[in-house]
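Participant: have a look; sequence and predicted model below, questions after that.
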Amino acid sequence: MSTNSAIREEKSLRERIADNPRPAALWFAGFLVLLALEFGALWGMIMAVPWATFVNKLAFLKPIAAPFATFGDALANLPTLLTRDIFDNTGWQSPSGGWKGTFLGLSPAVVWAIRVVLIYAYTLGFLYWVWRGYLTFREHYRYADWTPRDDMISRFRHNTWGLFGFIVVFMFVVMAIFAPSLGTTTVEHNIQNPFSYKIHYLDKDTGQVKETLIGDANFGSRSRGDSGNVGPMTYDDYGRFHPFGTLPTGKDLFTFMMHGARISLFIGLTSIVVSGLIATSFALLTAYYKGLVDLAGVIIGDSIMSIPRLLLLLLLSYVLRGTWLGQIYNGALLFALLFAATGWPFLWRAVRGPAMQVSEQEWIDAAKSFGQSPVTTMKKHMAPYILGYLLVYSSMTLGGIIISVAALTFLGLGITAPTPEWGRAVDVGQAYTTTASWHISFIPGVLIVLIVTAFNALGDGIRDAVDPQSETGDDGGAEVAATGGSGA
């Protein structure tokens, strides 16, 4: 290695950027522009969780949290480029046949389609810019010309099944983040408080523009088989476009599904993060100390795994749903914590083996002999080598959590109404599956299957990228663990 390379390797990332700031500055400027265009929508995803309900239960936090809550609400209300205030699809048809109140006088279906296309185009651009950031780091600031991570990314980019999962999961995440903009209407107007808002519509019998409550319009747009139906990609009698049709209550199914994605993503990610932290901590502790610590971990984990998980979830959700914890996000936080508390042993079992393999390596013994603290050894020399495995199993588990939440809601024990959740749509539409209103259960059911399949496909793709020998069933041993966690 040359002297310049050695000096470059010894410098921190901040020092390397200071030596050559132009590439990083250009990328960061572009990132800030993209973030500013939709910052209100991105922050609105965070503010969608009613943190105030949790804070109100902890009185000592109120004086501290109140200013932050006010500031957060102000950020969430910032104007965004792709907001429905600009591309407004809520209007009415005039007697002459044109549209009033919509963007450029276009039909609601066209305005909605424009908004959807622009939102996904923006998110694809954002994703591409993040990828450009990684390439900029690799080209200008990384001290190594090659790392195992390069091969992992290359293998994943050529994995068709994994890319399919990534694309579908990406579309699902966009649904959750941009749900207020993607929906043909808003949850507040159409689902939660429909009798508090009015719309204008063209009465085709009289040829006059009239005004009515949204709740009354919903009542006249119900999908109940032979007694009435508003199917996918159609307008109702009030000039409102419904890409997925309507529910038996007349509420827009597409808007319901977009906001239901937020609930599913929140529960899935929260439970995976919490259970992943617990599983990683137990795996590192049991691998480092072994003996009685490992035995205690096995006893605790096996005790939880021995209890039928579905029965435990049903019992705990029924007992705790009436508590203050069950009121936060209409039960979403409760379910996230329940899935984490009952699911971490499965993740721990998945990463315990790799952690044991790494703990037997020479560099761990060397770290111990030099007097390095156990926490430092576990954090710096062991944790990076099990994160690849944790990511694989987490992505696969997340799909199972989503379908479990839908199943519990289907049984009436999941997320409470009126908060949208996909399982409730399947439940309320099951009586109409053989009628003209087949879409009520069919579309949410297909999306649930698609999302769960996509998370499994993503997990398979990550596994094949982390462990190239997994397809042939070979045992990669410690080398597999090292590939899964290394990189610069």
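Facilitator: Thanks, I have it. Numbers count the residues shown, from 1 in each chain.

Participant: C-alpha from now on. contacts and neighbour counts both.
Facilitator: OK.

Participant: so Trp219 makes contact with Asp252?
Facilitator: Quick fix: residue 219 is Phe, not Trp. No: shown here, Phe219 and Asp252 do not form a contact pair, counting by C-alpha atoms under 8 Å, at 11.6 Å.

Participant: which one of these two has more residues nearby?
Facilitator: The residue with more neighbours, out of Phe219 and Asp252, is Asp252; 28 against 14, by other C-alpha atoms under 10 Å.

Participant: and the spatially closest residue to that one that is not a sequence neighbour, how far from Val168?
Facilitator: Spatially, and ignoring its direct neighbours in sequence, Asp252 is nearest to Thr246 (4.7 Å; C-alpha to C-alpha, 6 or more residues apart in numbering). According to C-alpha to C-alpha, to the nearest Å, Thr246 and Val168 sit 24 Å apart.

Participant: those two: who's more crowded?
Facilitator: With other C-alpha under 10 Å as the criterion, Thr246 and Val168 differ in neighbour count, and Thr246 comes out ahead with 29 against 19.

Participant: show me the contacts for the more buried one.
Facilitator: Neighbouring residues of Thr246 by C-alpha atoms under 8 Å, 6 or more residues apart in numbering: Ser221, Arg222, Ser223, Asn229, Val230, Gly231, Pro232, Asp252, Leu253, Phe254, Ile440.

Participant: hold the first one in mind and look at this next one:
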Amino acid sequence: MSTEQPRTTTTYRDRIRDRPVPLVRWVAGASVLLLAELGAVLAVVLGTIDGLVTFVLGSSPLTGAVGAARSLPTLLSREVVPNRGYFTGEEWMGTFLGLEPKYAWLLRVALIVVYGALWCGWLWFGYVTFRRHYRVADWTPTDDIVDRLRGHQWGKFGLVVVALFVLMALFAPAVSPTTMEQNIQDPYSYQIQYFSEQTGEVETTTVGAANRQSTSKGSTLRNVGPWQYDDFDRFHPFGTLPSGKDLFTFLAYGARISLFIGVSSMLGAGVLAMAFAMISSFYKGAVDLALVVTSDSIQALPVLMILILAAVVFSNTWIATLYNGALLFIALFTMIYWPYLWRAVRGPSFQVAEEEWIDAAKNYGQHPAQIMRKHMAPYIVGYMLIYASLTLGGVIISVAGLSFLGLGITPPTPEWGRAISVGQPYVASASWHISLIPGFLITLVVTAFNAMGDGIRDVIDPQSEQGDEAAAAATGGGA
């Protein structure tokens, strides 16, 4: 028999005051997990704020604070588990516990995956704690949604791959076998040590000079493939680029750009789409007609041509310098994709606008903005999650395609499409990895986002079907 006391209080503050132990326990666990990466988290937060302040004021007041944050201990870092070293002919020097670099790198990546899994598990435990101790209702529709998602294999596959993609982007400095500053941005400003078999001594050279001798250009004599070492004892999980730079490092940091553009543009487009959908369904008439004409006009434009034209026109302007051009594409994708998302949620928004509780809220004199926020938005946000996740993969492909054409993110900032472009001449050679590996990753990630969207759709509306009904819902009930 359950010994829990009935939750009769009406506010979260009262329920937490009556039963603080479960929340304190969860916060304590989350704090321990956060402390393990405190230096990296503070460095990212302060670095972002410093970048914004520098753009607005023209000065960098937080440089010292960012440096201090980076000096804080971080458990999952290359400093704690280093994989860069050299082989003397008998043993490895400079690596973690004297391990071979590939095993030291694998150990660090495995620890990062475990850390991500711990966070996912602890967040799930937090949801269970909230449901058991602080939620008023014993059951809500969310419980059935979560239970159905746990049994949706295709959706779980997408969720796992997307989680790994996000983990790769967030922990790019740690999962990479080297750093972006050393290997990609400014290789001639950094030096490495290696053991020379000719002289029998440890020698020093710049990273740039080592890259010139580690190129992958199609020939078996000039190629560093996946899971190989170069002549300077540097391990390359995915091989090297034609420039000799590490491909895995390039793709890990490129994942950050793709994720940032995709999530930010879908967030902006989703907010606009939901706002316009609720406005059009609430006021109907001329307002809805104006939005229909506007969305149809934008949808009639050739998306690829608009992106190419905008990339060329704004290439030499100040907006193209913001985050290496990423903010320009976020603005473009937001303006291009909101009509598609608006069409997707227009039908459900009209449906909820006809419900009795909306009429009751109007009769009680609630403000239209309050009605939309409290009574309409919760109903259509699930549909927005479905179509935003399905559309996000298209954004990633578009960014990669523009970079492939040389119109995407400003070099030398990594982007997956640029790797495919530079490796295109070597597809049928020993350097096949340059194009095929990023191409496979793009396909896998886009498929995962689609799978996750399918899973969200099926668990929110279990009676929906894969084909015609989804397409019909996307029309939003017609113009």
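Facilitator: Structure received. The shown structure was predicted, so the numbers you read here are calculated from the model rather than taken from an experiment.

Participant: give me the aligned partner of the residue nearest to Asp252 of structure 1 over in structure 2.
Facilitator: Counting by TM-score structural alignment, Thr246 of structure 1 lines up with Thr240 in structure 2.

Participant: any figure for the gap between its match and Leu392 of structure 2?
Facilitator: Computed as C-alpha to C-alpha, the Thr240 of structure 2 to Leu392 of structure 2 distance reads 29 Å.

Participant: now Val381 of structure 2
Facilitator: Relative to Leu392 of structure 2, Val381 of structure 2 is positioned 16 Å away (criterion: C-alpha to C-alpha).

Participant: between those two, who's got more neighbours?
Facilitator: It is Leu392, of Val381 of structure 2 and Leu392, that has more neighbours when counted by other C-alpha under 10 Å, with 25 against 16.

Participant: report the buried residues of the helix or strand hosting that one.
Facilitator: Here Leu392 of structure 2, judged by DSSP states H and E, is contained in helix 377-404. Going by neighbour count (16 or more other C-alpha atoms under 10 Å), the buried part of helix 377-404 of structure 2 is 377, 380-393, 395-404.

Participant: what's the mean deviation for that helix versus structure 1?
Facilitator: Superposing on structure 1 places helix 377-404 of structure 2 at an average distance of 0.5 Å from its equivalents, by mean C-alpha distance after the TM-score superposition for structure 1.

Participant: just how off-centre is that helix within its chain?
Facilitator: Remark: helix 377-404 of structure 2 is offset 12 Å from the chain centroid, using C-alpha atoms, centre = their mean, to the nearest Å.

Participant: where in structure 1 does that helix fall?
Facilitator: Equivalent residues of helix 377-404 of structure 2 are located at 383-410 in structure 1, counting by TM-score structural alignment.

Participant: trace Arg155 of structure 1 over to structure 2, please.
Facilitator: The equivalent of Arg155 of structure 1 in structure 2 is Arg148 (alignment by TM-score structural alignment).

Participant: can you count the residues close to its match?
Facilitator: Arg148 of structure 2 is flanked by 17 other residues according to other C-alpha under 10 Å.

Participant: same question for Thr136 of structure 1.
Facilitator: Thr136 of structure 1: 16 surrounding residues under other C-alpha under 10 Å.

Participant: check contacts around it.
Facilitator: When the contact criterion is C-alpha under 8 Å, 6+ apart, the partners of Thr136 of structure 1 are Pro23, Ala24, Trp27.

Participant: closest to Gln357 of structure 1 among those residues?
Facilitator: The closest of those to Gln357 of structure 1 turns out to be Ala24 (C-alpha to C-alpha; 38.2 Å).

Participant: quick check: which element contains the closest one?
Facilitator: Secondary-structure assignment from DSSP H and E places Ala24 of structure 1 in helix 21-37.

Participant: chain neighbours aside, what residue packs nearest to Thr74 of structure 2?
Facilitator: Distances taken as C-alpha to C-alpha, 6+ apart put Glu37 closest to Thr74 of structure 2, at 5.0 Å, once the chain neighbours are dropped.

Participant: ok, now Ser295 of structure 2?
Facilitator: The shortest distance from Ser295 of structure 2 to any non-neighbouring residue, by C-alpha to C-alpha, 6+ apart, is to Pro339 (4.9 Å).

Participant: next one: Val452 of structure 1
Facilitator: The shortest distance from Val452 of structure 1 to any residue that is not its chain neighbour, by C-alpha to C-alpha, 6+ apart, is 4.3 Å, and that residue is Gly399.
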